[in-house]
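*Asks:* structural data only, the sequence is not supplied:
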């Protein structure tokens, strides 16, 4: 039995019909939106326990590079398996291919490149590490199973304003995110420790330039993908990363007396 047939047979044992699996994928997306709402309320009272906000309450520390690599890897590995080991005509349709390519472009960089560029980095609490790992499995399956097997777009979708604008937003967001990460990695010279004020790029306008880039990226992905699955991911990402941006902004203002007072948290000149 070849791999696509084997994977399809496995999935057919889990779901009695394609209609049932699509219903489950929709439920997963709505549950993610619900979790985004719960996370929003929680983050009003406490910062996400990672990096400079990590505490021993959330488990023993996991080495930063190891944590980033392992927790992000399922977001790449699970979709690779779904695309390579399932038989579906959707992966030969151009809009589906382009959306899947957007997803992989982000996670190839985030899971296979970014972790090995980290210089130092604060350890990640075990609970945060596990939650990120589970989320990457959950979201990776939901996004790519839907795009590779169920998403149906009209033939002219790649010329639709939603797809064009969404794709441009995705690309701009991805470039901003990668550039901001580059700036943060190079804040300290070899041998230096401690925090410094980031400068350059969008950091001249906001404290969370890297977060703004990723939020823009997945908002564009949601607009181009035009599905509840893509939108749920964008909503969850926005809730989590906007909270981080606000927390970082407050932290910078409290730590550095000379921190630029005209710099905003997330949206230039606004917020």
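*Replies:* Perfect, thanks for sending it. A quick note: this is a predicted structure, and the numbers were derived from the prediction, not measured.

*Asks:* only C-alpha atoms from now on, for both contacts and neighbour counts.
*Replies:* Fine.

*Asks:* all helices for the protein, in order.
*Replies:* For the chain, the helices defined by DSSP state H cover 3-14, 18-43, 64-84, 94-108, 126-149, 161-185, 209-225, 228-255.

*Asks:* neighbouring contacts of the fifth one?
*Replies:* Applying Cα atoms under 8 Å, 6 or more residues apart in numbering, the set of residues contacting helix 126-149 from outside is 22, 25, 28-29, 49-50, 58-62, 67, 70-76, 78-79, 82-83, 88-91, 96, 99-100, 229-230, 233.

*Asks:* what about versus this one:
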């Protein structure tokens, strides 16, 4: 039996979910090189600002392309969900890179993996939201209201936490300090916590295999990175607050 595009999108969503679980297990033993964990000299790398802007770009351009093609046909729930996705990647693609201070070069391999993921996920989310017809009353459902609220709260936490991290150093500095303020008083990876909350809200509002797979993938990757950061801070700073959890306030 030949599969239609909706069935293919479901299969791609399931594949992303399975890949998230596999990656979660692999990262327990293998830590990838990025940021502070990169070797002093990188043979093949891109400047941090350029790498961030380019690697996130597909997740902005693909929804915009779908909007140009089908925007006048999108129901209100579809348009709102696509806007949520595009707003995040507008900030990540066009604003966040310009605010980076003293970022280390990004290894080419790390950049390519992120770029390919953004192509995959950008297509998956935007195409699903173009094809699926959400009912008009979807935006009044409790899970959409709760999810969109979580998405907004998570995005604010993520952006504010990134601001705190940038403020730790002057434009000419390259060292590291202990983050203070905001949710950093409770967890090591406040910025990651915000992003997990953001995409959990998106998944709750969209209520689909595709959005849920993305939220799961985000959780698996960022949880492992948060654990990596937490170990690094404890090792580097003897006065690092022992009461701080890794990523979830008061829990873990």
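*Replies:* That came through fine. Note that the coordinates shown come from a computational prediction; the quantities given were computed from them, not determined experimentally.

*Asks:* can I get the helices of the first structure in TSV including distance to residue 193 of the first structure?
*Replies:* Output for the helices of the first structure, formatted as TSV (distance: least, Cα to Cα, whole Å):
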stretch	distance to residue 193 of the first structure
helix 3-14	49
helix 18-43	29
helix 64-84	16
helix 94-108	29
helix 126-149	24
helix 161-185	12
helix 209-225	21
helix 228-255	15
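
*Asks:* want to throw those helices into JSON lines with distance to residue 267 of the first structure and mean neighbour count?
*Replies:* Compiled in JSON lines, the helices of the first structure are given as follows (distance: least, Cα to Cα, whole Å; neighbours: other Cα atoms under 10 Å):
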{"stretch": "helix 3-14", "distance to residue 267 of the first structure": "43", "mean neighbour count": "14"}
{"stretch": "helix 18-43", "distance to residue 267 of the first structure": "18", "mean neighbour count": "16"}
{"stretch": "helix 64-84", "distance to residue 267 of the first structure": "26", "mean neighbour count": "20"}
{"stretch": "helix 94-108", "distance to residue 267 of the first structure": "22", "mean neighbour count": "18"}
{"stretch": "helix 126-149", "distance to residue 267 of the first structure": "25", "mean neighbour count": "20"}
{"stretch": "helix 161-185", "distance to residue 267 of the first structure": "13", "mean neighbour count": "19"}
{"stretch": "helix 209-225", "distance to residue 267 of the first structure": "7", "mean neighbour count": "26"}
{"stretch": "helix 228-255", "distance to residue 267 of the first structure": "10", "mean neighbour count": "19"}
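
*Asks:* closest one to residue 54 of the first structure among these?
*Replies:* For residue 54 of the first structure, the closest of the helices of the first structure is helix 126-149, at 9.2 Å, according to Cα to Cα.

*Asks:* what's that closest one aligned against in the second structure?
*Replies:* Alignment of helix 126-149 of the first structure against the second structure: residues 108-131, by TM-score structural alignment.

*Asks:* what's the average distance of that stretch to the first structure?
*Replies:* Compared with the first structure after fitting, stretch 108-131 of the second structure has a mean deviation of 0.7 Å; criterion: mean Cα distance after the TM-score superposition for the first structure.

*Asks:* how many other residues sit next to the residue mapped onto residue 200 of the first structure from the second structure?
*Replies:* Under the alignment (TM-score structural alignment), residue 200 of the first structure pairs with residue 181 of the second structure. Residues within reach of residue 181 of the second structure, counting by other Cα atoms under 10 Å, total 11.

*Asks:* residue contacts, residue 181 of the second structure?
*Replies:* Going by Cα under 8 Å, 6+ apart, residue 181 of the second structure touches residue 164.
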